[in-house]
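Peer 1: any chance you could fold what I've pasted below:
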Amino acid sequence: MMKTVVSKTGVEVIYPCSVHLLANGEILECEYKSDNVGRDLIDYICDQLNIQEKDIWGLRFVDTFEQRHWLDLNKLIRPQVKNVCPIHFHFRMKVYPPEPYKLLDLETKFQIFMQLKLDLMSGRLCCGPSDSSLFVALILQYTYGDFDPERHSGNYIKEKIIMNQSFAGEMKAIDLHKHHLRSLNPTQIMDLFLRMACQLETYGVDPHLVENLSHQKFNLWINYKGMVTYVEGKKSQHIDWMNINKIQQEDNKLMVHLCSGGTETFFSLTKPECNYIYQSAVDHLIYFTTSGTQSTVGHIGNDSMEELHKDLKVFEKLENSGNVASESTKRQERSKYGVSRISKFHSPLCQFYVTALMVFAIGVAIELYIAFGYNSLKHYIMKIHRKLIEKYFWNKLSKIF
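Peer 2: All right, here's what the predicted structure looks like:
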């Protein structure tokens, strides 16, 4: 129920709303006034959660017709939700950054981690059996810490973690948690989780069913890569954000004007659904093309990354030595990296470099274990051992085997 208060400027009307957060189903009770825009509310929520990176978040709500909407941050809140009662917003990631593990703001990384956990459980983030077992194992390590035989007996996975969760997958995840993730702290777990998730094909994808001028139905994917169309499960068109001049909406028609001069037209089933797609597409276009929109606060700068590669010289491509079991690596043909040697540390960021190297090496070790088994992995580790200079890093790495 709205309430009125008397202030120095007169009588003001205050409207209550509930915001469903990502962490453990928490709800934040908020209020807004008649003159508040969406940006006021999202800024307040981010401040309450100590989130520095505010541009990637949004508030989603559902109207009386079960149609999803994004709250327009540049417009007044009240007209957008006037037919919604009670008002429930869902705090969700609207724009997925391409490399979330590079964020330095831990609270932002935590919220992205929670969003991706939700995506895995709902099936929005899809992966194969090998990857799904590793995702579940990482979540177990994050939730319970190191495996404890007194506390973790039998199948101790009591809740749904991932779509199409199977008993065999749970047993494999428990084995990974028991033998190969010991001593990893929550921050390292989040880094590994985010690094894996952002390389999946469906990372950050919000699929929409649309039609073309010939009334042919197909799926329109929107994420950091651009706007991608899939016809009968096959990729048919990819429009990069940098190739888009502007996006317009007319009723249920979405028009994408290209820098080359052409126009791609998509038709949605309804006007509200088209508006939902339009909001998402425009926010992505602004974020990935407007200068200064992607804040450098909280990101690893290019200079720091170049310095990391230059000083450590540890990221070299592994030789292609056979079939790899990970479905995502087969599907995307992504490169794998290993440890070659460690040079002396002269950079003032040496502690960060060591941590980054350890997290990456552990991720490679786990993927190699899944792909080739223990004996092949042991041979590879011994080969690395002969090349390492610093015994400190080897001692840390050997603890997981």
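Peer 1: okay, CA-based contacts and neighbour counts for the rest of this
Peer 2: Fine.
Peer 1: what ranges do the strands span in the stretch 101-250 of the chain?
Peer 2: Assigned by DSSP state E, counting those that start in this stretch, the strands in the stretch 101-250 of the chain fall at 208-211, 217-223, 226-231, 234-239, 244-250.
Peer 1: and for the stretch 251-400 of the chain?
Peer 2: Assigned by DSSP E, counting those that start in this stretch, the strands in the stretch 251-400 of the chain fall at 253-258, 263-267, 316-317, 337-338.
Peer 1: any chance of the ones you listed in TSV, with mean neighbour count and distance to Gln199 too?
Peer 2: TSV is the format used below for the strands of the stretch 251-400 of the chain (neighbours: other Cα atoms under 10 Å; distance: least, Cα to Cα, whole Å):
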stretch	mean neighbour count	distance to Gln199
strand 253-258	19	27
strand 263-267	18	28
strand 316-317	13	16
strand 337-338	18	14
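Peer 1: any idea how far Thr265 is from Ser214?
Peer 2: For Ser214, the distance to Thr265 (Cα to Cα, to the nearest Å) stands at 11 Å.
Peer 1: show me what the top helix by length along the chain is packed up against.
Peer 2: Scanning the chain for the helix with the most residues, using DSSP state H, yields helix 350-372. Contact here means 3 or more Cα pairs under 8 Å, 6 or more residues apart in numbering; DSSP states H and E; on that basis helix 350-372 packs against helix 186-197, strand 337-338, helix 374-387, helix 391-398.
Peer 1: tell me the angle of that helix relative to helix 186-197?
Peer 2: 50 degrees (axes from the mean of the first three to the mean of the last three Cα atoms, to 10 degrees).
Peer 1: distance from helix 350-372 to the middle of the chain?
Peer 2: In terms of Cα atoms, centre = their mean, to the nearest Å, the centre of helix 350-372 is set 20 Å apart from its chain centre.
Peer 1: same question, stretch 184-200
Peer 2: The answer for stretch 184-200 is 10 Å, by Cα atoms, centre = their mean.
Peer 1: so which bits of that stretch are buried?
Peer 2: Using 16 or more other Cα atoms under 10 Å as the test for burial, stretch 184-200 gives 184, 186, 188-198, 200.
Peer 1: got a list of contacts for the strand ranked longest in the chain?
Peer 2: When the chain is parsed with DSSP state E, its longest strand is strand 10-20. Outside strand 10-20, the residues that touch it by Cα atoms under 8 Å, 6 or more residues apart in numbering are 1-6, 26-34, 86-91.
Peer 1: again, only this time at 7 Å
Peer 2: 1-6, 26-34, 87-91 (Cα atoms under 7 Å, 6 or more residues apart in numbering).
Peer 1: kindly check the end-to-end length of stretch 21-41 for me.
Peer 2: 13 Å.
Peer 1: what of stretch 155-164?
Peer 2: Here the two ends of stretch 155-164 are set 17 Å apart, with distance taken as Cα to Cα.
Peer 1: adding distance to Val359, write the helices and strands packed on helix 350-372 out as TSV.
Peer 2: TSV is the format used below for those (distance: least, Cα to Cα, whole Å):
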stretch	distance to Val359
helix 186-197	6
strand 337-338	12
helix 374-387	16
helix 391-398	10
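Peer 1: here is the second sequence; please produce its structure so I can put it next to the first one:
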Amino acid sequence: MTGKVKEKNDQKGEAVVLDKEDDKEKEFGSERRGKEDKEKTTEEEAKTPRAPRRPKTLQIKVTLLDDALFECELDKHVKGQELFTKVCDHLNLLEKDYYGANYNFTFNVKFYPPDPAQLSEDITRYYLCLQLRKDILQGRLPCSFVTLALLGSYALQSELGEYDPEVHGNDYAKEMKMASGQTKELEDKMMELHHTYRIMCPAQADLMFLENAKKLSMYGVDLHQAKDLDGVDIMLGVCSSGLMVYKDKLRINRFPWPKVLKVSYKHSSFFIKIRPSETEQYESAIGFKLPNYKAAKKLWKVCVEHHTFFRLTSTEMATTPRKFLALGSKFRYSGRTQAQTKQASSLIDRPAPMFQRSSIKHRTIATCSNRYNIVNPLPS
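Peer 2: As a prediction, this is how the structure comes out:
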């Protein structure tokens, strides 16, 4: 009995050993098949071309105010401020707080100075002139025939310098586009006025252009489509002095920044809270309907930026307990205010930068001297 049991135990032990060996063979077989599959996968991956890695930089093109293209390469993770800084460096522009770049990468004036004569540098005024000429040409800054001819004549003086019949010929004004559907009558009037300018350097011409342009009623007004509470179509205009209301191209109401206590938006509605006058006891609120939520938020943002830039002496004042903005997002204007910009401009200490005036096809370099302007044709 004992031997059988032992034999059985032996057989059982052998059976156990055999099972273990079978397991090892199975493990070895599966491991070998795994290696073969991995080798096959590796070979297939080697044969299959890898997708190209996404570039870490972006090639960006920015349209400048003279319609020239500025190209640069930036890391795709940088903020838009770095692109704006590169554009300003390219233009040699120090008084850059009045300018900005749109999402479609166009370099524009963002804040129109109420008194352009207070700008420190000629180059800043020149780019402001280019922006205003675009505004006029695209219908954002309407003006009469007489004003259009006068502004066009100063633009000719700025770009070409003093009239020289041998250099300019008889129909040179057609290259200066001041209006859509520009007429020969307008061009003749522009040239007639241009012929009378003597001892006026391009920088002086830019200043005369701006002194006349700033008097136009729509100078520096950023328009937004809206409806009043009765559903009547209106336009809301934001500018350096406040919020304007237009109906049928006529201004019907005006809310100066000192009278506006708060601006807010909710859904597609935009609200302003007005400070009570001497004869009123309570604050009043006025609402407008915008086309959609994005339009209401955009108008609110433009109001916050303009109020902060033109009304406050520093951006730190925008975070005081009595906030100008009530509802809406957490957006805050973080740039310098006009007061800070003027202070910084007064500290600019560099020679007047030379720059090319080339917004029309008849390319020249026009510079100022003590008594008269010098015009040097550029090589083609």
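Peer 1: got a TM-score for the two of them?
Peer 2: Once superposed, chain against chain, the TM-score is 0.64 (TM-score structural alignment, normalised by the length of structure 2); 268 aligned residues with a Cα RMSD of 2.6 Å.
Peer 1: buried sites along whatever helix or strand comes next after the longest strand of structure 1?
Peer 2: Next helix or strand after strand 10-20 of structure 1 toward the C-terminus (DSSP states H and E): strand 27-33. For strand 27-33 of structure 1, burial by neighbour count (16+ other Cα under 10 Å) applies to 27, 32-33.
Peer 1: chain center to strand 27-33 of structure 1: distance?
Peer 2: 26 Å.
Peer 1: give me the mean deviation of it from structure 2.
Peer 2: For strand 27-33 of structure 1, the mean deviation from structure 2 after alignment is 3.1 Å (mean Cα distance after the TM-score superposition for structure 1).
Peer 1: quick check: the very next helix or strand once past that strand compared with structure 2, mean distance?
Peer 2: Using DSSP H and E, the helix or strand that follows strand 27-33 of structure 1 in sequence is helix 38-48. Average distance, helix 38-48 of structure 1 versus aligned residues of structure 2 after superposition (mean Cα distance after the TM-score superposition for structure 1): 2.9 Å.
Peer 1: who does the host helix or strand of Leu18 of structure 2 touch, helix- and strand-wise?
Peer 2: For Leu18 of structure 2, the host element (DSSP H and E) is helix 2-47. On a contact count with 3 or more Cα pairs under 7 Å, 6 or more residues apart in numbering; DSSP states H and E, helix 2-47 of structure 2 meets no helix or strand.
Peer 1: okay, and stretch 89-101 of structure 2 goes to which residues in structure 1?
Peer 2: Mapping stretch 89-101 of structure 2 onto structure 1 (TM-score structural alignment) gives residues 47-59.
Peer 1: buried residues, the matching stretch. List them.
Peer 2: So, applying 16+ other Cα under 10 Å, buried residues of stretch 47-59 of structure 1: 51-59.
Peer 1: from Lys33 of structure 1, how far off is His20 of structure 1?
Peer 2: Taken as Cα to Cα, the span from His20 of structure 1 to Lys33 of structure 1 is 19 Å.
Peer 1: same question, Thr263 of structure 1
Peer 2: 40 Å.
Peer 1: find the nearest non-adjacent residue to Asp251 of structure 1, please.
Peer 2: Once flanking residues are discounted, Asp251 of structure 1 sits nearest to Lys271: 5.1 Å by Cα to Cα, 6 or more residues apart in numbering.
Peer 1: that neighbour against Leu254, yeah?
Peer 2: No: the criterion here is Cα atoms under 7 Å, and Lys271 of structure 1 misses it with Leu254 at 9.8 Å.
Peer 1: map Phe167 of structure 1 onto structure 2.
Peer 2: Checking TM-score structural alignment: Phe167 of structure 1 goes with Lys184.
Peer 1: for Leu181 of structure 1, same thing?
Peer 2: That one, Leu181 of structure 1, aligns with Tyr197 by TM-score structural alignment.
Peer 1: how many neighbours does that match have?
Peer 2: Using other Cα atoms under 10 Å, the number of residues around Tyr197 of structure 2 comes to 16.
Peer 1: do Val78 of structure 2 as well
Peer 2: Neighbours of Val78 of structure 2 (other Cα under 10 Å): 10.
Peer 1: equivalent analysis for Lys8 of structure 2, please.
Peer 2: Count around Lys8 of structure 2 with other Cα under 10 Å applied: 12.
Peer 1: do the one 3 residues further on as well
Peer 2: Applying other Cα under 10 Å, we find 12 other residues in the vicinity of Gln11 of structure 2.
Peer 1: again with the one 4 residues further on
Peer 2: As a burial measure, Ala15 of structure 2 scores 12 neighbours (other Cα under 10 Å).
Peer 1: looking at structure 1, name the residue matched to it.
Peer 2: In structure 1, Ala15 of structure 2 lands on no residue (TM-score structural alignment).
Peer 1: gap between Ala15 of structure 2 and Lys4 of structure 2?
Peer 2: Distance from Ala15 of structure 2 to Lys4 of structure 2, by Cα to Cα: 16 Å.
Peer 1: also Trp257 of structure 2?
Peer 2: Here the criterion is Cα to Cα. By it, Trp257 of structure 2 lies 110 Å from Lys4 of structure 2.
Peer 1: higher neighbour count, these two?
Peer 2: Just comparing Trp257 of structure 2 and Lys4: by other Cα under 10 Å the higher neighbour count belongs to Trp257, 20 against 9.
Peer 1: tell me the contacts of the more buried one?
Peer 2: By Cα under 7 Å, 6+ apart, the contact list for Trp257 of structure 2 reads 241-242, 307.
Peer 1: return the member of those nearest to Pro113 of structure 2.
Peer 2: Pro113 of structure 2 has its nearest neighbour among the contacts of Trp257 of structure 2 in Ser241, at 10.4 Å by Cα to Cα.
Peer 1: tally of neighbours for the aligned partner of that closest one in structure 1?
Peer 2: Superposed on structure 1 with TM-score structural alignment, Ser241 of structure 2 falls opposite Lys225. Close neighbours of Lys225 of structure 1, defined as other Cα under 10 Å, add up to 17.
Peer 1: same question for Ala366 of structure 2.
Peer 2: With other Cα under 10 Å as criterion, Ala366 of structure 2 counts 25.
Peer 1: any idea how far Gln157 of structure 2 is from it?
Peer 2: For Ala366 of structure 2 relative to Gln157 of structure 2 (Cα to Cα), the value is 9 Å.
Peer 1: which residues are common contacts for those two?
Peer 2: Contacts common to Ala366 of structure 2 and Gln157, judged by Cα under 7 Å, 6+ apart, are Pro202.
Peer 1: which residues touch the nearest residue to Leu243 of structure 2 once chain neighbours are set aside?
Peer 2: The shortest distance from Leu243 of structure 2 to any non-neighbouring residue, by Cα to Cα, 6+ apart, is to Phe255 (5.1 Å). The neighbours of Phe255 of structure 2, taking Cα under 7 Å, 6+ apart as the test, are 242-244.
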